[in-house]
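*Asks:* for reference, the sequence and a predicted model appear below.
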Amino acid sequence: MESKIKKTKYVPEIKGVFRSNYIELPKCIAEASGIKVFGRRIKSVLFSTDVAIIKNTNADSVIAVYPFTPQLVINQALLLASDVPVFCGVGGGHTTGNRVINIALHAEFQGAIGVVVNKPTPNEIITALKDTIDIPIVVTVVSENEDVLSRLRAGAGIINVSGAKNTPNIVKKIRQIDSTVPIIATGGNTEETVQKTIEAGANAITFTPPTTADIFAISMNKYREL
C-alpha cells in the first residue's frame, strides 16, 4: 500500500551578513491558500508605512494605509522602497469623491498592485473605481453588520477584514455569503490567532509588525550589556 504520509520539502535558505536581521512573519501563514493577483500568489500582507520595516521583511506584500489624507508622494515613496507588491490606501473616509478616483488611478500608474478604500466609502465610489482602474479594489470591512454583498456587486475585488478579536467571526459570515471571494484578514500577533483566522476562511493574513522604536529598544538593550 502506498504511503500517504506527507513529506516535508527541504527549502534552502540564503541569508546575508548584513541583512540577516529582518521581520519574519509567523510561519503558519504559509498554510493559507493565498490570493493570486496578476499571477503572483500572496499569503502574507505586512501592515506598515514605515519604509525601513517594509524594506526588511519576508512578507509577500504590503498594505499601506494611514489615518491621513492620501498623498501621491507617500505612495510613491512606499512603492519605491518595497521589494514586494503594495496595496495603496486611497481614502474613502475623510477623502471622498473624485479625489479618491484620481489618487487610485495615480497609484495604478505608479505600480500599486491594488488600492484600499475605508469602510465609509460609498458603493458609488467603488463602482466608479471599478470603471476607472484595472487593479483590484480592496474594500475594508470592520463589522459583521456590513452589507458585504452590496460591496461585491459594486465592484469590490478583495475584502479586507479588520475586526480585531472579532475578525474570525466576520470572515465566517462572509464565507456564508460568498465561498470564493478573496479575503485578506488581520491575524493578530500569535500563531494561534493567525491559525483561527485562516480556519475561518481567510485567504491571506495581514500582520502588524513591531514599531521601529520597539525594535531599536531591543538592540539598544543588547548594546548596553556589552
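*Replies:* Thanks, I have the structure now.

*Asks:* from here on, contacts and neighbour counts on C-alpha atoms
*Replies:* Fine.

*Asks:* which stretches in the protein count as strands?
*Replies:* Taking DSSP state E as the criterion, the chain carries its strands at 35-37, 40-42, 44-47, 61-64, 86-91, 114-117, 137-141, 158-161, 183-186, 204-207.

*Asks:* now those strands in JSON lines, with mean neighbour count and distance to K6?
*Replies:* Below are the strands of the chain laid out as JSON lines (neighbours: other C-alpha atoms under 10 Å; distance: least, C-alpha to C-alpha, whole Å):
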{"stretch": "strand 35-37", "mean neighbour count": "15", "distance to K6": "24"}
{"stretch": "strand 40-42", "mean neighbour count": "16", "distance to K6": "22"}
{"stretch": "strand 44-47", "mean neighbour count": "26", "distance to K6": "24"}
{"stretch": "strand 61-64", "mean neighbour count": "24", "distance to K6": "28"}
{"stretch": "strand 86-91", "mean neighbour count": "28", "distance to K6": "34"}
{"stretch": "strand 114-117", "mean neighbour count": "26", "distance to K6": "35"}
{"stretch": "strand 137-141", "mean neighbour count": "25", "distance to K6": "35"}
{"stretch": "strand 158-161", "mean neighbour count": "24", "distance to K6": "32"}
{"stretch": "strand 183-186", "mean neighbour count": "27", "distance to K6": "27"}
{"stretch": "strand 204-207", "mean neighbour count": "28", "distance to K6": "23"}
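
*Asks:* structure B:
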Amino acid sequence: MAHKEIPRISGTLRAKSIQIPEVIWSAKGMVVLGRRIKSCLFSTDIAVIRNCNADSVLAVYPFTPQQIISQTIINASSIPVFCGVGGGMTNGFRSALISKDAEAQGAFGVVVNAPMVNENIKLIKKLIDIPVIATVINEDTDIQKRLDSGVSILNVSAAAKTAELVRHIRKEFPTVPIIATGGPSDDSIRETIDAGANTISYTPPTTAEIFSDIMASYRKEQDVVDNPEDKDAALENMLELI
C-alpha cells in the first residue's frame, strides 16, 4: 500500500508549538469517554499545554493536589486532562473529594499514585463516573486487586524498565488499557508500544530549555544587525534552525 501524505496546516504564530515524537502515532491508543488517545503530555505548564499536539494531558505533580490547580489546567486546556488526586501524602477521604471535584471541573480521569491503598480507590470509584488511573512502578503491584478496586487504566512508569514491566503485565492482562512512559528516544518509545502500551506519555522540554533555544536564535539575529559583514554567515546559521 502506497504511503499516504498527511496534509499539515499551521499558522505562523503557532509554528513553534511542541510536537510529540511521530513514532507515538503508531500506538493503538485507547478510547476514553469517546476520545481516542494515543499520547499524553506529562505537564502542568499551561503555556506548554496550550502549545502542543498531544491528545491529552497527564497533570500529575509532586505536591498536595489542589482543586484550583486542576481547575486552572482543565479550563486552559483544549484537550482531555487526567488529574492527579494523590496517593502518597494525600489520600483517604481528601483524595475522594478531590476526585469528585475534578470530575465536576471536566477531568477525563483521575490518577492515583502507586502508594494509594485499594480501599481508597474503592471509595473514589463510588463517588465518580470517570476512569480511575493507577500508577504502576514495579512488578510487586497486584494488578488484579487494583482492577477489582475500580481501576480502569494502568499508568506504567518504571524508568528504564517500563517496556519490560508493560510486557509483564500484558502476559496476564491482554486487554487492560495501559498508558506508559516512552523514554528518551524513538527506539525506546517503539519498544514500549511493541511491549503492549496503548498510549504513550511524553515529557516535553521545559520552558527554560525552550527559551534557551529561542534566545540563541535571537542572538544570532542581533549579530546580523551588529556585524553586517557577517550577515551571510549568520543567515546561513539561522536557516539551519528553521
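*Replies:* Great, that's in hand. Just so you know, these numbers come straight off a predicted model, no measurement behind them.

*Asks:* can you add distance to I14 of the first structure and give the strands of the first structure back as CSV?
*Replies:* Shown next, in CSV, are the strands of the first structure (distance: least, C-alpha to C-alpha, whole Å):
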stretch, distance to I14 of the first structure
strand 35-37, 25
strand 40-42, 21
strand 44-47, 20
strand 61-64, 20
strand 86-91, 24
strand 114-117, 30
strand 137-141, 33
strand 158-161, 32
strand 183-186, 29
strand 204-207, 23
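
*Asks:* what's P209 of the first structure aligned with over in the second structure?
*Replies:* Aligned counterpart of P209 of the first structure in the second structure: P204 (TM-score structural alignment).

*Asks:* same thing with S82 of the first structure?
*Replies:* By TM-score structural alignment, S82 of the first structure lines up with S77.

*Asks:* show me the contacts for its match.
*Replies:* In this structure, S77 of the second structure makes contact with I46, I49, R50, judged by C-alpha atoms under 8 Å, 6 or more residues apart in numbering.

*Asks:* among those, which ones are buried?
*Replies:* With burial judged by 16 or more other C-alpha atoms under 10 Å, the buried subset of the contacts of S77 of the second structure is I49, R50.

*Asks:* list the ones among the contacts of S77 of the second structure that fall in helices.
*Replies:* Members of these lying in helices (criterion: DSSP state H): I46, I49.

*Asks:* closest one to K145 of the second structure out of the contacts of S77 of the second structure, please.
*Replies:* I49 (33.4 Å; C-alpha to C-alpha).

*Asks:* so what's that closest one closest to, chain neighbours aside?
*Replies:* S77 (6.3 Å; C-alpha to C-alpha, 6 or more residues apart in numbering).

*Asks:* which parts of the second structure are helices?
*Replies:* 46-49, 67-76, 92-105, 118-127, 143-149, 162-172, 186-195, 207-226, 231-241.

*Asks:* just put these in a markdown table and tack on distance to V112 of the second structure.
*Replies:* Below are these laid out as a markdown table (distance: least, C-alpha to C-alpha, whole Å):
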| stretch | distance to V112 of the second structure |
| --- | --- |
| helix 46-49 | 21 |
| helix 67-76 | 14 |
| helix 92-105 | 9 |
| helix 118-127 | 8 |
| helix 143-149 | 11 |
| helix 162-172 | 18 |
| helix 186-195 | 22 |
| helix 207-226 | 26 |
| helix 231-241 | 41 |
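
*Asks:* out of those helices, nearest to G34 of the second structure?
*Replies:* Taking the helices of the second structure one by one with C-alpha to C-alpha, helix 92-105 is closest: 15.7 Å.

*Asks:* so the closest one aligns onto which residues of the first structure?
*Replies:* Going by TM-score structural alignment, helix 92-105 of the second structure sits over residues 97-110 in the first structure.

*Asks:* could you measure from the closest residue to Q110 of the first structure other than its chain neighbours over to S82 of the first structure?
*Replies:* Distances taken as C-alpha to C-alpha, 6+ apart put Q76 closest to Q110 of the first structure, at 6.7 Å, once the chain neighbours are dropped. Noted for Q76 of the first structure: a distance of 10 Å to S82 of the first structure, by C-alpha to C-alpha, to the nearest Å.

*Asks:* cool, I42 of the first structure as well?
*Replies:* 15 Å.

*Asks:* repeat that for G114 of the first structure.
*Replies:* 14 Å.

*Asks:* now for whichever residue in the second structure pairs up with T132 of the first structure, how many residues are close by?
*Replies:* Using TM-score structural alignment as the criterion, T132 of the first structure maps onto L127 of the second structure. Close neighbours of L127 of the second structure, defined as other C-alpha atoms under 10 Å, add up to 14.

*Asks:* equivalent analysis for V171 of the first structure, please.
*Replies:* 28.

*Asks:* and if you look at D129 of the second structure?
*Replies:* D129 of the second structure has 12 nearby residues by other C-alpha under 10 Å.

*Asks:* show me the contacts for the spatially closest residue to V81 of the second structure that is not a sequence neighbour.
*Replies:* With sequence-adjacent residues excluded and distances taken as C-alpha to C-alpha, 6+ apart, V81 of the second structure is closest to V57, at 4.7 Å. By C-alpha under 8 Å, 6+ apart, the residues touching V57 of the second structure are C40, L41, F42, S43, I49, I79, P80, V81, F82.

*Asks:* again with A156 of the first structure
*Replies:* I126, K130, P136, I137, V138, V139.

*Asks:* can you tell me what it aligns to in the second structure?
*Replies:* Under TM-score structural alignment, A156 of the first structure pairs with V151 in the second structure.

*Asks:* of the helices of the second structure, which approaches V31 of the second structure most closely?
*Replies:* Per C-alpha to C-alpha, nearest to V31 of the second structure of these: helix 186-195, 16.3 Å.

*Asks:* K100 of the second structure and K126 touch, don't they?
*Replies:* No - with contacts counted by C-alpha atoms under 8 Å, K100 of the second structure stays clear of K126, the gap being 9.8 Å.

*Asks:* between those two, which one's more packed in?
*Replies:* K100 (21 against 11).
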